[in-house]
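Chemist: when you get a sec, could you give me coordinates for this:
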Amino acid sequence: MKKIVVLATGGTIAGASASVGDGVAYRAGEVPVSSLLAQVPGLEQLLGSCTLVAEQVAQVNSKDMDYGLWQALALRCVHWMAQDDVSGLVITHGTDTLEETAWFLQRMLDVAPLAQVLTTAQARKPVVLSSAMRPSTARLSDGPQNLADAVSVLQDARASGVLAVAAGHVHAARAVHKVQPYRVDAFSSGDAGLLAHVEEGRVRWLRDPAMASEQDVLATAQSAKTLWDCMGNPEAAWPWVEVLVSHAGADGRSLRACLQAGVQGVVLAGSGNATLHTGIEAAASTLMQQGVPVWRTSRCLEGSAVAGAESVVPLAMCGGQVLRPMQARTEMVLQVLAGVRP
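Modeler: Alright, predicted model coming up:
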């Protein structure tokens, strides 16, 4: 009998408020996973012949997500995905940092076969992040339906890799980003587009969720082993990587202050096509000359920076595509952690 595993980490989906009418003044990460699952409409029918296993990994507001929890989550993913009777995982997570955790998990699973912690087939099992914009105690909580949709996606034969499911939409880890602070349809995949819609428990795919297997700097046995060894080391020294914004009046002081304080990497969210203020560019050049990696990307809400513009700062690239600021920061953290020079 196949299993579906739910790993709970807290977030608004597990939030509680004093009043059913209060969708803002609530405490995230209060309701246990067993209670969340009890609220899911028609869960037994959705599961069919599958059994459900639930594990409370953490209870946090995702704004407070940290590396220790990322490590724990990665290890629990490997533990369950290595079991032949497990079809895939649902991870309940807050919306605020979901896009960062999604990219972290995608990249760790990308290299898991090289580190020999999972086979290729095991690493491609679907991992679906489920979230909510209203607490579980709200009159119209969106969490139960989002969880139901996550289970539906997980059971679809085409599902693969790390996905985010919310408001009936399926997003890829590479593209998903939060664009709304309040509405229930809070995520976008930009011009990359959605992967699928979930309609009455059925998944209507718009494009193939499987990512092309492309060689990158983390895709070596040594880098993969170093990363996965770090996951099992609670004393691992995670690098300090900062995101800074290029804006009107920028003069590079923030970059120079970070350098003086010991920053180990910087991602610059540039204006327009990842362009940088002259003051920022000059300061970035100084950091790079002193061995601190600096990348640039666009602060624009939609679209992706296009290569070709002159700059001493390289674009934040992965798999031939320019990453968004938060994915770029996560990518740089992993590259520095792996001992790769970004």
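Chemist: drop to CA atoms for contacts and neighbour counts, all remaining ones
Modeler: Will do.
Chemist: so the nearest residue to Gln155 once chain neighbours are set aside, which state does it fall into?
Modeler: When the adjacent residues along the chain are set aside, Gln155 lies closest to Ser87, with 7.6 Å between them (C-alpha to C-alpha, 6 or more residues apart in numbering). Following DSSP: H, G, I helix; E, B strand; the rest coil, Ser87 is assigned to strand.
Chemist: Leu109 - nearest residue in space that isn't next to it in sequence?
Modeler: Ala123 (5.5 Å).
Chemist: that neighbour: how many residues sit nearby?
Modeler: 25 (other C-alpha atoms under 10 Å).
Chemist: if we can go back for a sec, in contact with the residue nearest to Gln155, which residues?
Modeler: Taking C-alpha atoms under 8 Å, 6 or more residues apart in numbering, we find Ser87 in contact with 2-4, 81, 125-126, 154-155.
Chemist: the structure of the following sequence is requested for comparison with the preceding one:
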Amino acid sequence: MGTGGTIAGLGDAQGGGVGYQAGQLGVAQLLQPIADQAVPQGWSLELEQVAQLDSKDMDVTVWLQLAKACQRWLLQPEVAGVVITHGTDTLEETAWFLQCVLQPAKPVVLTCAMRPATALSADGPANLRDALACTAQGRAGVWAVAAGEVHSAQQVHKAHPYRVHAFTSGEAGPAGWVEEGRVRWVGGSEATLPCAAAWTEWPVADAWPWVEIVTSTAGARPAAVDALVAAGVQGLVVACTGNGSVHQALQQALQRAQDRGVRVWRSTRCEHGRIVLAQGEEDPLVSPLSPLKARISLMLELLQQAHQA
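Modeler: Model prediction:
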């Protein structure tokens, strides 16, 4: 399934890696140059263009279209898995969203490119080939494949704005590597920690709760939190400094937000690791996820609570 992104981008005739327009080629065009070599023997492909956009503009509407399309294909017994071409900018968010709402018993593999299709060093064809190989392995869950590495939906994040090797799973490391058309999995790799129950009903995009990320920084000002609460925000994820600390100027504003019914979660803005609580301490408002993925999980939790009310 195609959604656009740099992998489907076109640039100038010089073959450069920047200054291109994303989301110009359809998924059928992406597959055409590699189909003979990339499709595992005995397998066939069905193609669907779900969207055609630069992933910086990804939104809930497209997420819902993509989730519904995945669900429709995955329910068919003869379908072994789904490959999705996606932009790099929000791939980690889409991967986590799909893992949470689908919790698939078959592989759903997202892939991408850091160079447009017209670049001299285009990485899209190899990434798409590797994604097909990963799907053929049949390991359940949502995965991201790029630069020869397989990453879980929970751990993957974009760590570099330009290099081809742009994705990482931080201290967890890759879940596997694609080598000559085969995946070498790290022992015991799982797609993700458990989520809430998979979704069977899909509310329209306008019904989704509004959740924002607030970053605790030097010189942080509480007015930002107050403005969001006044505008009707329903949830906040605080990207905390270090091991979950929050600037004192934000603390009272966050408490005011909670007093007005806004859900507030904490995550760390550090690239590696998660907030570690003292022995015996429990805090349900501390998320082990990155701020970006914690925001998605909080949106889904608020949505589920509203549905059950």
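Chemist: and the TM-score between them?
Modeler: The TM-score (TM-score structural alignment, normalised by the length of the second structure) is 0.93; 306 aligned residues with a C-alpha RMSD of 2.1 Å.
Chemist: re earlier: please verify my assumption that the residue nearest to Leu109 of the first structure contacts Asp110.
Modeler: Yes. Counting by C-alpha atoms under 8 Å, Ala123 of the first structure touches Asp110, with 7.2 Å between them.
Chemist: select the longest strand from the first structure.
Modeler: Secondary structure of the first structure per DSSP state E: the longest strand is strand 51-60.
Chemist: that strand corresponds to what range in the second structure?
Modeler: Aligned using TM-score structural alignment, strand 51-60 of the first structure spans residues 44-53 in the second structure.
Chemist: mind listing what's buried along the matching stretch?
Modeler: 49-53 (16 or more other C-alpha atoms under 10 Å).
Chemist: ok, the alignment partner in the second structure of Glu281 of the first structure - contacts?
Modeler: Counting by TM-score structural alignment, Glu281 of the first structure corresponds to Gln251 in the second structure. With contact set as C-alpha under 8 Å, 6+ apart, Gln251 of the second structure has no partners.
Chemist: just the strands in the stretch 201-342 of the first structure please.
Modeler: Using DSSP state E, counting those that start in this stretch, the strands of the stretch 201-342 of the first structure run over 202-205, 241-245, 265-270, 294-298, 317-318, 321-322.
Chemist: just say which of those is most tucked in.
Modeler: Of the strands of the stretch 201-342 of the first structure, the one with the most neighbours on average (mean count of other C-alpha atoms under 10 Å) is strand 294-298, at a mean of 28.
Chemist: got the contact list for that strand?
Modeler: 265-275, 284, 287-288, 304-305, 313-316, 322-325, 328.
Chemist: show me which of the residues you listed are buried.
Modeler: The buried subset of these - by 16+ other C-alpha under 10 Å - is 265-271, 273-275, 284, 287-288, 304-305, 313, 315-316, 322-325, 328.
Chemist: the second structure: helices as residue ranges?
Modeler: 27-31, 35-38, 60-74, 91-102, 124-137, 223-231, 248-259, 291-308 (DSSP state H).
Chemist: TSV for these, including distance to Pro203 of the second structure?
Modeler: Listed next are the helices of the second structure as TSV, based on distance: least, C-alpha to C-alpha, whole Å:
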stretch	distance to Pro203 of the second structure
helix 27-31	28
helix 35-38	37
helix 60-74	9
helix 91-102	12
helix 124-137	29
helix 223-231	22
helix 248-259	25
helix 291-308	9
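Chemist: which non-adjacent residue is nearest Ala159 of the first structure?
Modeler: Pro126 (5.7 Å).
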